[in-house]
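**Q** Have a look; sequence and predicted model below, questions after that.
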Amino acid sequence: MRAILSGIHQKKSHQILELELIDVPFAVENLAIIFLEQNSLASINVPIHRNVHDNIIKVDIDPNDFIFDQLNLTEFAWQLYFSFNVENDRYLLQVESEYVSDRHQLSLSSYFVFDSDDQQRALFNIHAQAGADEFAINSINLTDAGIEVTGYSTINGQRVTDQTLTLEDRDTGDTLSYTATPTTLRGLFEVQVPIDEIRQDGHYELFIQYKYADQQVRQRVILARSLEGQSVLQPNAAGRLVQINKTYNNGIVITEIPSLTLGQKFGLVGTKAAGVGELLHQLNLKLNLQYMRRLFKAGHRPYEQTTIVFESFGGRQVSDSPLAIYDLFTKLYPGFNYIWSVDKEAIPYCKEHHIPYVKRRTAKWVRVLEKSQYWISNARFPAWVKKPKYVTYIQTWHGTPLKKLGLDIQNVTMPGTNTQAYHRNFVKEANRWDALVSPNDYSTQIFRSAFGFNNQILKVGYPRNDELINSKPEDITALKQAMGIPLDKKVVMYAPTYRDNQFAEKGKYTFELPFSLADFRDKYGKDTVLILRMHYLISNALDISQYSDFVYDFSSYPNISDLYLVSDMLITDYSSVFFDYAYLQRPILFYPYDYHLYKDELRGFYLDYEQDLPGKIAQNEDDLLAYIGDYLQTPDMRDDPKFTKFYERFCAINDGLSSLKVVNYVVHQIENNG
C-alpha cells in the first residue's frame, strides 16, 4: 500500500493537499495525516473527515499552523505520514511525493515549499524568518529586446499589485524604473527592461516595489534557484555585453562588461555556427530498422549541456503539451539545449519557426536521443528505442480518456498488431516513463490501471490547456484574422474521432462526413461557418470544394487549442477533445451516429456515455441541426447544472499554470542531478 502526495491547491489562505492511495488491500478507517517536524520532533495530527473517493484523500491545512515559537526554530521540516486503522490496529505509512512546488510566500517574511527527499518521500518545508526585504522572482533572462523578469503576483492567495522593478546603480545611486505587466500565464507578472538603457560600467542591483495588504512594500529581488538554463549574456546596440550575475545572498546584479576581443569574437561565431550546423544537418541516407537498433545498442555518453528532446504524436507535429512546455522552457531557461524529434513532414514548420530539430530515424536522431538527459513526449516512442539510465522520460499523454485504453481494451482491431502484442508493448513502454502528466483524479485512476503504471504521476493538468485559460478576447480576434475566419459569424467546430474498424490497410484510414453540408448551409450558412478538424489517422482528404464559402478544413492546423478558442461550440462523438473544450465553458454537442456499434463492438467507454457527458446527444441528423440552433443561442454553459458538474470533475484542477509546474518539476530534477 502506498500514499502519494499528488497535488496541492490554494483556497484563500489555506492549502488543499491531495493524496492518492494505491494498492489498498483492505478497508481502512479513522484516517489522518500526521506531520512530524524532523528537528523538534513536534507532531500535528490532521484528521480526515471526508470520505475517500476513488482512493483520493483531501486534507485542508493552514501553513501558519505549522510554525511555532518553541525552541527558537525559524525553519521547519515536516514529514508526512498517513495514519489509519485496520480493525483495531493502528498503522503509519510515510507519504511519498509526486509534487514539487515553487516557493510560496506566506507573508513578507515567511515562505513554504513542498519538496521530496532522495527517496521521493514528501517534505513540507517552512522558512519562518526569510527576511522581509527579499522578493523571490521566478526567472530572469537577457533577450534581444532586453532584460525579462517574471514573478508571482500573489502572497498567500492575496494579490500583489502595482509592481515596479527598479535597477539601482550601487556605485552612483542612479535608478531606472519599469512597470510590470501581466503575462499570458495567470498569476505571474512580467517586467521588460530595454537593454540599451544599461549604462556602460554600471553595476545595477534589482529592487521591486508593490502594494500588498494596503501597504507599500520595497524589497530587493532574489533568485532562489541557480541561473542554470537562463540566458545571462547579451550584446547591446553598442556592441558591449550585458551580463546577469547572482550575489552570495541570492541577489541579482546586472553589469555591462567590455567588448570581446577579436579572437573571442571569432571563437563565439565559430561556436554559434557549429551549433546551428549541428541542428540543421541531417543525413540523407535512409537507415533501415536493423541499423537503427544497432545504433541504439552502441554506447553513448550524455551531453555536457542539459539537453531536452521534445516529440509530439510520434514526430508528426510540433504541438500539444510538449509545445506548451517547450515554449515556456525557452522563455524562462534559454540556456538549456532543446531539440524536437520530427518526421520529414514537420521539418518545414520547424524551419519557418526557427525551432531546433532532428529528423527521426536517422543516425543523428539516435545520437541525440541517447545523449540527451530528458525526453518529453505525448505519445509512445518505438519499442526498439533504447532509454539510457540517465534519461528522465516525461510522458504528457494526449487526452483525458473516454474510450478504453491499454490493458482495458479487450479486443484490439487496429492494423499491424493484435490484442496480446498491444497489451505487452503498452505496459513495456509505460514502465519506461519516469513521470506521467495527469489532468484530473479520473485520469490518474485510469492511467494506473490501463497502463500498469506505478511511477510518478504529475497531477497538474494538461499544459496545452493553459492557452485556453489565459487567452483574452483580443487574442481570439487576432487568431480569427490570421486564420481567415469572418469576425461577424458564429463558428461551429466538428472534431470527430477515427474509427478503429475503418481502415483499408495498415496506416490508411477512411472517413465520410455523417451529415449533409448542404443542409447545414441552408439552415445556418448565412451567419455561421463550420470548421473541420479530422483525426490525424484519417488520411483521405475530404472534398469540400463546393462549400468553401462556409466550410474550413483545419485538419492539418498544428495547434488545436487555437481552433477551440475561435469556436462558439463543438460537435464531436467519442473524441476526448470535449474534455479540453469544456475549459471554455461553451456548448458541446455529441453526435454518435454509430454509438451502439462503437460501444458494443469496439472499445467501449469509461464513462456512462448517456449520463455523464456535458451536453446533448443527437441521435440523427435532424436532432443535430436542431440542437446546433439551440446551443448557438446559449454561448455560456456556466448556468447549466449538468455542465457545471462535469466541469468540476474534469477541469477544475487546471489553474492556467500547468506548463510552469512541469517546467519546475524538470528544473528540480536538473538541480538534483547537477
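**A** Yep, it's here.

**Q** going forward, measure contacts and count neighbours with C-alpha atoms only.
**A** Noted.

**Q** and for stretch 549-566, what are the contacting residues?
**A** Residues outside stretch 549-566 that contact it (CA atoms under 8 Å, 6 or more residues apart in numbering) are 317-320, 464-465, 467-468, 476-477, 479-480, 491, 493, 521, 525, 528-536, 544, 570, 581, 584.

**Q** now the residues you listed: which count as buried?
**A** Among those, those scoring as buried are 317-320, 464-465, 467-468, 476-477, 479-480, 491, 493, 521, 525, 528-535, 570, 581, 584 (criterion: 16 or more other CA atoms under 10 Å).

**Q** List the ones among the residues you listed that fall in strands.
**A** 491, 493, 528, 529, 530, 531, 532, 570 (DSSP state E).

**Q** can you tell me which of the residues you listed lies nearest to residue 636?
**A** Distance to residue 636 across those (CA to CA) is lowest for residue 570, with 12.6 Å.

**Q** let's bring in a second model and compare:
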Amino acid sequence: MRIVYYTFRGQFADSPRALYRALATRLGPDIRHTWLCTAETEHTFPTTVETVPMRTPEAVAALESADVVIANDCISMPWRKRPGTVYLQTWHGTPLKRIHHDVADAPEGWLTQADLDVARWDHLLSPNIVTSERLRRAFGYRGPVHETGLPRNDLLNGTERASVRARVRAALGIADHQTAVLYTPTWRDDLVFHRSEGRDFELAIDLEDFHERLGSDHVLLLRLHHMVSDRLSAAESTIARDVSRHPDVGELYLAADIMVTDYSSTMFDFAVTGKPLLLYTYDYERFRDQLRGFYFDLEAVAPTPLLGSSKELIDAIVDIETITAQHEERYARFRETFCHLEDGGATERALGLLFPSGFPARSGNSGSTDRPVHTATSEGDENRADL
C-alpha cells in the first residue's frame, strides 16, 4: 500500500501530518508513506520521511500509484487517479471569509486545476455542522461531507499539551513570566492577485506602542498566512518574532497565551483552547464589502468585540482579564457553535473513513471513537445550521 500526503505549499503540517503520525505507528513497514514537497520545504521534513517534489514526473507517478491520497488543499497539478484509490480531503479550517467559487471577481482560470482536483475527492472532512454545506457549495462537490472535526486540532486536547507548550516556548526564547501574543492575520486578495502593485504585507500593530505599554513581559508572535508569508515588511525585534515558518500552528496555539486575529480560520481552532481571543478588524468594511465577503455576520457571532485600531487592541491586551470576564457567555456560544466536534477524536474518526472495516486502536489514545460521524450527503442538510 502507498499513501501520498499533501499540505498546502508542500509543508509537513496540518491534518495530513496528524493522520500520518497515527498511521505510521499502526501500519507495518511494508506501507509506503510519500509526501509532496517543494524545494523550499524539503529540508523541513524529518530525514525518515520520503518526499517527492511537487509538479514533477515523480510527483505524478506517486499520485497515480497511490492507494490513498490525503491532502488539506487542492492538488492543483495534472494527474489521473486510478480506480480504487481513496482520496481524503481534510481541508484546512472553518471559513468565515468566502472561498473558492463563492469568491467574487477571482482571476480567470484561478480554479481550473483546483476544480479538476475536487472531482477526484472521495471524502471531505468538515470541522463542524455550520461548515459542511458551505464547503459543498463552494467547491461544487457532490460526494460525502463528514463532520469529524479537524485531526490537526487533536493536539489541543492531547495529554502532551503542557510538554509541547514548554518545548515550543523554550525554542522561541519565551520566558515563563512572559505573555505570548500570537497574531495570525489572514491574506488580502489585492496582495496576492495584484502583486504588480508592489505592496507588501503591512503590520497593522504599532510595535512601539506595544512595547511601551506592555513592556518586556509581552512578546508578539507573527504568524502570517502562507500566501503572504514572504511579504513581511516589518523586521523582527526583541518583542516581535516571525513564526510564519513554524511547521505546526497547533504548537503555537499551545505556546501562546492570547491570540489576535482578523478574519482567519485560526480563530475557530484557537477557541478549542479556551484561551483569550481578540479580533483586530481594522479594515472590516473593506474586507467584507470589497475584498472577499463573509459567510455570516462576524459582529453578531464574535466571541469578543471587534477592535478597529492598534490602540484599541493594545488597550484590550492590557485589560485582557476584564475583556475575558465581560464576554464569557459570548465566547462559550462561539465554542459551542464551532468547536463542538473538537474533542480529541477527529483523527480516529477520519481513520474510520479510510479503514471502514475496522482499524486497530492505538494504545494510550486520548481521543474518543464513540462519537458517530454525521455525513452530509445532500444539500437537504443545509438548514441544520442557522449561521
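**A** Arrived safely. As the structure is a computational prediction, the values presented were derived from the model and not from experiment.

**Q** ok, of the ones in strands among the buried ones among the contacts of stretch 549-566 of the first structure, which one's closest to residue 434 of the first structure?
**A** Closest to residue 434 of the first structure, out of all of those and judged by CA to CA, is residue 570, at 34.4 Å.

**Q** wouldn't that closest one be in contact with residue 492 here?
**A** Yes. Judged on CA atoms under 8 Å, residue 570 of the first structure makes contact with residue 492 at a distance of 6.0 Å.

**Q** List the buried residues for the longest helix anywhere in the first structure?
**A** Longest helix in the first structure by number of residues (criterion: DSSP state H): helix 262-280. Across helix 262-280 of the first structure, burial judged by 16+ other CA under 10 Å covers residue 279.

**Q** next structured bit after it?
**A** Going down the chain from helix 262-280 of the first structure, the next helix or strand is helix 289-297, by DSSP states H and E.

**Q** That following helix aligns to what range in the second structure?
**A** Alignment note (TM-score structural alignment): helix 289-297 of the first structure is unmatched in the second structure.

**Q** what do you get for stretch 450-460 of the first structure?
**A** The counterpart of stretch 450-460 of the first structure in the second structure, using TM-score structural alignment, spans residues 138-148.

**Q** Can you check the distance spanned by that stretch, start to finish?
**A** One end of stretch 138-148 of the second structure to the other measures 19 Å (CA to CA, to the nearest Å).

**Q** could you measure residue 91 of the first structure against residue 19 of the first structure, distance?
**A** Counting by CA to CA, the gap from residue 91 of the first structure to residue 19 of the first structure is 17 Å.

**Q** same deal with residue 526 of the first structure?
**A** 52 Å.

**Q** check which helix or strand covers the closest residue to residue 112 of the first structure other than its chain neighbours.
**A** Nearest residue to residue 112 of the first structure in three dimensions, chain neighbours excluded: residue 126, at 4.3 Å (CA to CA, 6 or more residues apart in numbering). With secondary structure defined by DSSP H and E, residue 126 of the first structure is part of strand 122-127.

**Q** residue range for that strand in the second structure?
**A** Using TM-score structural alignment, strand 122-127 of the first structure pairs with nothing in the second structure.

**Q** moving C-terminal of that strand, what's the next helix or strand?
**A** strand 134-136.

**Q** mind checking what residue 593 of the first structure lines up with in the second structure?
**A** Under TM-score structural alignment, residue 593 of the first structure pairs with residue 282 in the second structure.

**Q** Which residues are in contact with that match?
**A** Counted by CA under 8 Å, 6+ apart, residue 282 of the second structure has contacts 307, 308, 309.

**Q** The equivalent of the last one over in the first structure: neighbour count?
**A** Residue pairing (TM-score structural alignment): residue 309 of the second structure is matched to residue 620 of the first structure. Using other CA atoms under 10 Å, residue 620 of the first structure has 14 neighbouring residues.

**Q** Look at the nearest residue to residue 620 of the first structure once chain neighbours are set aside and tell me its secondary structure.
**A** Leaving aside its chain neighbours, residue 620 of the first structure sits nearest to residue 593 (6.5 Å; criterion: CA to CA, 6+ apart). Look at residue 593 of the first structure: counting by DSSP: H, G, I helix; E, B strand; the rest coil, its state is coil.

**Q** And residue 593 of the first structure, how close does it get to residue 252 of the first structure?
**A** Residue 593 of the first structure is 61 Å from residue 252 of the first structure, where distance means CA to CA.

**Q** Can you show me the helices along the stretch 551-674 of the first structure?
**A** With DSSP state H, counting those that start in this stretch, the ranges of helices along the stretch 551-674 of the first structure come out as 560-566, 577-581, 595-601, 621-632, 641-650, 658-673.

**Q** Redo the ones you listed as TSV? Include distance to residue 268 of the first structure.
**A** Converted to TSV, these look like this (distance: least, CA to CA, whole Å):
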stretch	distance to residue 268 of the first structure
helix 560-566	39
helix 577-581	45
helix 595-601	60
helix 621-632	58
helix 641-650	50
helix 658-673	26
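
**Q** Next, work out how far apart residue 552 of the first structure and residue 563 of the first structure are.
**A** The value you get for residue 552 of the first structure to residue 563 of the first structure, if CA to CA is used, is 11 Å.

**Q** Among these two, which residue is more densely surrounded?
**A** Per other CA under 10 Å, whichever of residue 552 of the first structure and residue 563 has more neighbours is residue 563, with 24 against 19.
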